[in-house]
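Visitor: Structure for the following, please:
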Amino acid sequence: MHAPHTNWQLAEVNIARLKAPAGDPLVAPFIDALERVNTIAERIDGFIWRYTDDSGNATDTQVATDPLVIFNASTWRDAQALETFVWGTIHKQFYHRRAEWFEALGSMHFAMWWVPPGTYVTPADAMARLAHLDAHGPSDTAFGWADVPGATRWHAKRCAPLTAAE
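Guide: So this is what the prediction gives:
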């Protein structure tokens, strides 16, 4: 999906259900790396903003009745900047290891949409976008990587077998 205006920014939301509470050793490698991964995101050319709560991340924000569901939202200059972070940094290693820390959700867990510059994504809006994508499929309201023209890193990394280095 193309931005409706040339200066609009890409918003994204990602939720996941931890296999154990944040203090549990099972999920400690993920929880312990959050600050480092978020710092890398903030240094990527094209990063605009990320939602944070009192935890310094967004792990204290409850967006579902299940307290093990964690939330992340951010805005980016464009899809290429987000794709660079997701697939061109250490983040991709955490993506490939997600089955160690997270349970599969029965609904959409990731969505993107275009916003005017200066927009700060609220958890309520982000969750509504996820629900819309889940119920209606991709549209201007919410879409996924498959709907982004030129999202080559996503396609290559998602479809490629893992190597020993990953």
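Visitor: Going by C-alpha atoms from here, please, whenever you check contacts or count neighbours.
Guide: Will do.
Visitor: which strand of the chain spans the most residues?
Guide: strand 9-18 (DSSP state E).
Visitor: what packs against that strand?
Guide: strand 69-76, strand 102-103, strand 110-115, helix 123-136 (3 or more CA pairs under 8 Å, 6 or more residues apart in numbering; DSSP states H and E).
Visitor: Select, out of those, the one closest to Leu26.
Guide: strand 102-103 (10.0 Å; CA to CA).
Visitor: Quick check: buried residues in the longest helix seen in the chain?
Guide: Across the chain, the helix with the greatest residue count (assigned by DSSP state H) is helix 28-43. Across helix 28-43, burial judged by 16 or more other CA atoms under 10 Å covers 30-31, 34, 37, 41-42.
Visitor: Another sequence for comparison is provided below:
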Amino acid sequence: MPQLALYTFGVLKSPLVDPAPLTREFYDMGEAVYRNIGRHPGYIARAEAAGGDRGLLFEADWGAWGEFAVPAWYDKGRTVETTALAATLSLWTDPGSASDAVYTGPHRKALSRRNDWFERTEHPNHVLWWVPDGVTPTWRDGVSRLEHLNAHGPAPHAFTFRH
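Guide: From the prediction side, this is the model:
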């Protein structure tokens, strides 16, 4: 049975290592959100770096999820000191479960704060696509699908929760 891949991407207002209160709030809330989502019905797995260090995205070992990648429009830093982005890649059983996890509970509360943490952009912030059972999507898959969505709109190849 196919599984649903979900890639999210946002550009943060400040680097991940910024010690400012808003950055700490983002991380504190994010840890609670990840714990909750990991227990949500329909959740299968998410990409996690082997080391798990904050800001260590481009250099991290992501295992089967592949080398970390970002959309072409990301123009901020790529070092631990300058990286200013948040990205997730996860697998779900179906769109309803993923949507419920994103738009209810702790993640919904975090979404209400997104304008505090993220830059506004004209680009989509998430993309969904189907993958065969047993296939692990890669970061490059997510970027490719998000860029396709941005350039061509929703299609069976790359769609959103709404379309």
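Visitor: ok, back up a step: turn the helices and strands packed on strand 9-18 of structure 1 into JSON lines, including distance to Lys92 of structure 1 and mean neighbour count.
Guide: As requested, those are exported to JSON lines (distance: least, CA to CA, whole Å; neighbours: other CA atoms under 10 Å):
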{"stretch": "strand 69-76", "distance to Lys92 of structure 1": "16", "mean neighbour count": "23"}
{"stretch": "strand 102-103", "distance to Lys92 of structure 1": "15", "mean neighbour count": "16"}
{"stretch": "strand 110-115", "distance to Lys92 of structure 1": "15", "mean neighbour count": "24"}
{"stretch": "helix 123-136", "distance to Lys92 of structure 1": "22", "mean neighbour count": "18"}
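Visitor: between these, which one is nearest to Lys157 of structure 1?
Guide: Of these, nearest to Lys157 of structure 1 by CA to CA is strand 110-115, at 16.5 Å.
Visitor: Tell me which residues are up against that closest one.
Guide: With CA atoms under 8 Å, 6 or more residues apart in numbering as the test, strand 110-115 of structure 1 has contacts from 3-4, 8-15, 129-130, 133, 140-144.
Visitor: what about burial for these, which qualify?
Guide: 3, 8-15, 129-130, 133, 141-144.
Visitor: so how far is Pro25 of structure 1 from the most centrally placed residue in structure 1?
Guide: Among the residues of structure 1, the one closest to the centroid is Asn14, at 3.7 Å (CA atoms, centre = their mean). Distance, Asn14 of structure 1 to Pro25 of structure 1, using CA to CA, to the nearest Å: 23 Å.
Visitor: same thing with Arg17 of structure 1?
Guide: Counting by CA to CA, the gap from Arg17 of structure 1 to Pro25 of structure 1 is 16 Å.
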